[in-house]
Structures are given as structure tokens and as C-alpha cells.
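Colleague: Structural data only, the sequence is not supplied:
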């Protein structure tokens, strides 16, 4: 099972969000709320994934990942 957050390039950084991914991704122009608390428009451009990670989203993703790792997992399916 994947982490509950997803990365999305926007506003010159790679932000994280808990918003659902329509069709498995965030098309350019779609509005998402980030873990750092801002509403931004995705920029799924060729270079967007090379932008630096948002320094405010990163600690929240680590916290969520640690919670996920510590949570009990089902034995089957």
C-alpha cells in the first residue's frame, strides 16, 4: 500500500499533497492543497520534477511515512 501523500510539482518546487490524483497524476493547471498549507496549481512540465523539494512539505511527509510504517498491516490483501 502506498503512502497517503503524493508529490506534485508546482510554484517552482515539488510539494506534497493528500488530494486524490485524477487519472493517476496531477495534470498541469489542476488545483491542489499542499501539506505546507497552500493551494497551488500543478505544473507537470518537463522540468517540474527537477525542482527542489518544498522545505515545509518535506517534514510532514516524513511524519506521515513514519506513521504509515508503524501502523499494523493486514496479513492478506
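Modeller: Received, thanks. No experiment lies behind these values; they were computed from the predicted model shown. Residues are numbered from 1 along each chain as shown.
Colleague: When you work out contacts or count neighbours from here on, use the C-alpha atoms and nothing else.
Modeller: Noted.
Colleague: burial of the closest residue to residue 27 other than its chain neighbours, as a residue count?
Modeller: Residue nearest to residue 27 in three dimensions, not counting chain neighbours: residue 44, with 6.1 Å by Cα to Cα, 6 or more residues apart in numbering. A count of neighbours around residue 44, defined by other Cα atoms under 10 Å, yields 17.
Colleague: One more to weigh against that first structure:
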């Protein structure tokens, strides 16, 4: 296990970056590893360099901010 400042981790899957509270292996979730996401899905991780540039799942982002007890920043279109 690796250090996690919060009890969730980010994982690219299904075209978005999602958050999960599943235990995270030291080198991250391997490609194909199925995780439960904060938005309520079971998705296969895609641990590639390109996948980390995908947009963030808004529902996972909102729930992650709730768990971290930090406010969600306003959407770019709301600025």
C-alpha cells in the first residue's frame, strides 16, 4: 500500500478520470483492474500516460471534494 492523504484515489477508466475508495496497489491500478467509482460504476482502469489527460468525472470530483472536506471549484463555464 502507498501513502494516501485521502481515502480515495484517482483512476482513469471509461474515457474519464474517476475516483475510487478501493485499495490501491503501490504502482496504481493496473490496466483492466475493475474498481468501484464514487459515481457508482464498476469500471476497468486504464493506466496509461494518455488516460491521465482525460477529463474528470464531475460526479466523482464532487464526491471526492465532499470526502476531502474541500469545496468544489466552480466549473470553467461558470467563471
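Modeller: Received it, and whenever you're ready, just let me know what you need. Since we're looking at a predicted model, the values are computed, not measured.
Colleague: Give me the TM-score for these two chains.
Modeller: Comparing the chains after superposition, counting by TM-score structural alignment, normalised by the length of structure 1, produces a TM-score of 0.81; 67 aligned residues with a Cα RMSD of 1.4 Å.
Colleague: The residue most central in space within structure 2 - nearest residue in space that isn't next to it in sequence?
Modeller: Computing the C-alpha centroid of structure 2 and ranking residues by Cα atoms, centre = their mean puts residue 19 first, at 2.3 Å. Closest residue to residue 19 of structure 2 in three dimensions, ignoring its sequence neighbours and counting by Cα to Cα, 6+ apart: residue 10, at 4.4 Å.
Colleague: Show me where structure 1 has its helices.
Modeller: Taking DSSP state H to define them, one finds helices in structure 1 at 57-70.
Colleague: What about residue 55 of structure 2, how many residues nearby?
Modeller: Counted with other Cα under 10 Å, residues neighbouring residue 55 of structure 2 total 12.
Colleague: Now it. Nearest residue, chain neighbours left out?
Modeller: Once its chain neighbours are removed from consideration, residue 55 of structure 2 has its nearest residue in residue 16; the separation is 5.3 Å (Cα to Cα, 6+ apart).
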